[in-house]
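Okay, sequence plus prediction incoming.
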Amino acid sequence: MRDSRPSFNVYMITSLSVIIFYLLECDTLLSLVKPVIVPAIFYYYIQTTRYKISKSFSIALWLFFVSDMIEITDSNQGLILIMSCSFVSYIIISAMVLSEKTEIRFSNTSVLFSILFAITAVYMSIQVLISVSLENVPKFIFFAMYAALIIVMVIYAIFRFFTEKDYVSQILLAMTMAMFVSDIFYGYARFLIIDNAIIKVVSIIAQFVSYFWMVQYYNNRRPSLAKRTICKNLKL
């Protein structure tokens, strides 16, 4: 395996730089640094993967890059495009997860945690949905579908974690939770809370963390029709 530390270091430095530039309101520097995030984590993926480079996974990752670029250049008018890119990425990731054909077992603990998360997530999502124009029915339906997809992804990850309790299921849960936190806090910052830097920073951090866990999940997942390989330690 090639040394992945340079690409990981670039990813970490640029991620921290984006947060700092956002807090300092250095929009020009922010627009220069943020485009480096996804290429850095993609290069890290290339260096750390033990399998053939996945086209579907690459598309999912680069769609997030497109989403970021739209937000930088046209965040006010491009919201539907931003969400569409992420929505397609989530569908690809969901298909990848389901292809493992894991047998899910239900327990009192997993059901309890899933219900608690579902109630919290639905409540938070409804707050954002209500703030979106209810008069625009197609837009409202798309937002609802988007929220439902990410919530279902997290609930599936919770059940799988309590079923298998291994490293891969931990990564999957961390990845989906980071995606949910990133999206819901983005919605709060955009529609509910005006100029709240903390909410926006939490969204940014969760977004960048989700990219890292995406790569870790794919590198350690169980491909369909193949024997599972579990990596117990992060390899940077």
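Nice, I can see it.

use CA for all of it now, contacts and neighbours both
Fine.

quick check: longest helix of the chain.
helix 137-164 (DSSP state H).

just how off-centre is it within its chain?
A distance of 12 Å separates the centroid of the chain from that of helix 137-164, by C-alpha atoms, centre = their mean, to the nearest Å.

again, but for stretch 26-46
16 Å.

Stretch 194-214 too?
For stretch 194-214, the distance to the chain centre is 10 Å (C-alpha atoms, centre = their mean).

And the contacts of it?
Outside stretch 194-214, the residues that touch it by C-alpha atoms under 8 Å, 6 or more residues apart in numbering are 15, 19, 23, 37-38, 41, 61, 171-172, 174-176, 178-179, 181-186, 188-189.

Narrow these to just the buried residues.
15, 19, 37-38, 41, 61, 171-172, 174-176, 178-179, 181-186, 188-189 (16 or more other C-alpha atoms under 10 Å).

What ranges does this protein have for its helices?
Going by DSSP H, the chain shows helices at 5-23, 27-33, 37-48, 55-74, 79-98, 108-131, 137-164, 167-187, 197-220.

okay, now the one to match up with it:
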Amino acid sequence: MKASTPSLILFFVTSALVVLFKLLNYDGLVLCGKSIIIPSLFIYYFVSNNYKITFFKGLIFLLLFVRDIFTTLNISESAMGSFICVLTVYILLLYLGQKDFKYLQFSFRDGFPIFILILGIGSICYSVLNLELENLELDFSLYVTFGIILSILSILSIINYIKSGSYAFFNAMLMCICFIITDIFFVLYKFYFYNYAFTLLSIITQFLSYFFMVNYLLEKDKG
């Protein structure tokens, strides 16, 4: 057994338990379980990467952990604190993605698929933001900014994978797809209408996005 395996097992077991606790309406246990997710993935990444981590990538894990703290505390500042943490993570991941993107070479025939991709993700973002959302916790312009950053990150990651086909960008693409699904269902059940299935889907895809993110970072380090 690899040294990193126990922490990965802990992540999957905890993720399954959180989903189970949510089904049973044990909200306190859900919060406790979610607080273990990021630390277990951090240990998995740190050990798998031969106990090395850059400040940049360490900051990503720290921000996601702080986000979970804000969610657990559920204080008046939680919404803004959580928003800033996630938005900053997206910006940091966007920075990583654009470093690879700028070295790609495009031909004229790439124009149409890229246009369709931008149109598709842009339409999803616009459709969600155009819903009649109620009881927003933050100013609507902040959610627009959030949607634009996530859309750019997703477009960049998908193009990177299409052009290079590497395993790292495959994980980055899956990470972004999970980010999008998580945020769509979060907005739907939080500000549009509550649906239990939406909550579960948001939780499951959130955990998957973390897993794909760690795989992406590990593959980046190998390169």
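Arrived safely. Everything quoted here is computed from the prediction, not taken from an experiment.

Go through the helices of the first structure and pick out the most buried.
helix 167-187 (a mean of 22; mean count of other C-alpha atoms under 10 Å).

who touches that one?
So helix 167-187 of the first structure is contacted by 124-125, 128, 150-151, 153-154, 157-158, 160-161, 199-200, 202-207, 209-211, 213-214, 216-217, 220-221, 230-232 (C-alpha under 8 Å, 6+ apart).

which residue is nearest the centroid of the second structure?
By C-alpha atoms, centre = their mean, the mean C-alpha position of the second structure lies nearest to Phe179, the distance being 4.1 Å.

Just to confirm, what residue in the first structure is aligned with that residue?
The equivalent of Phe179 of the second structure in the first structure is Met179 (alignment by TM-score structural alignment).

what's the spacing between Asn76 of the first structure and Pro35 of the first structure?
Going from Asn76 of the first structure to Pro35 of the first structure by C-alpha to C-alpha, to the nearest Å gives 18 Å.

between these two, which one's more packed in?
Pro35 (17 against 11; other C-alpha atoms under 10 Å).

residues in contact with the more buried one?
65, 68-69.

Which contacts among those residues does the second structure share?
Counting by both residues aligned by TM-score structural alignment, their matches' C-alpha atoms under 8 Å, those that remain in contact in the second structure are 65, 68-69.

Check the separation of the first and last residues in stretch 125-145 of the first structure.
Stretch 125-145 of the first structure: ends 11 Å apart by C-alpha to C-alpha.

right, I mislabeled it, should have said stretch 98-114 of the first structure
18 Å.

returning to that earlier point: from the contacts of Pro35 of the first structure, pick the one nearest Ile82 of the first structure.
Asp68 (7.4 Å; C-alpha to C-alpha).

The closest one and Ile82 touch, don't they?
Yes - using C-alpha atoms under 8 Å, Asp68 of the first structure makes contact with Ile82 at a distance of 7.4 Å.

quick one: the residue nearest to the centre of the second structure from Ile159 of the second structure, how far?
Distance from Phe179 of the second structure to Ile159 of the second structure, by C-alpha to C-alpha: 16 Å.
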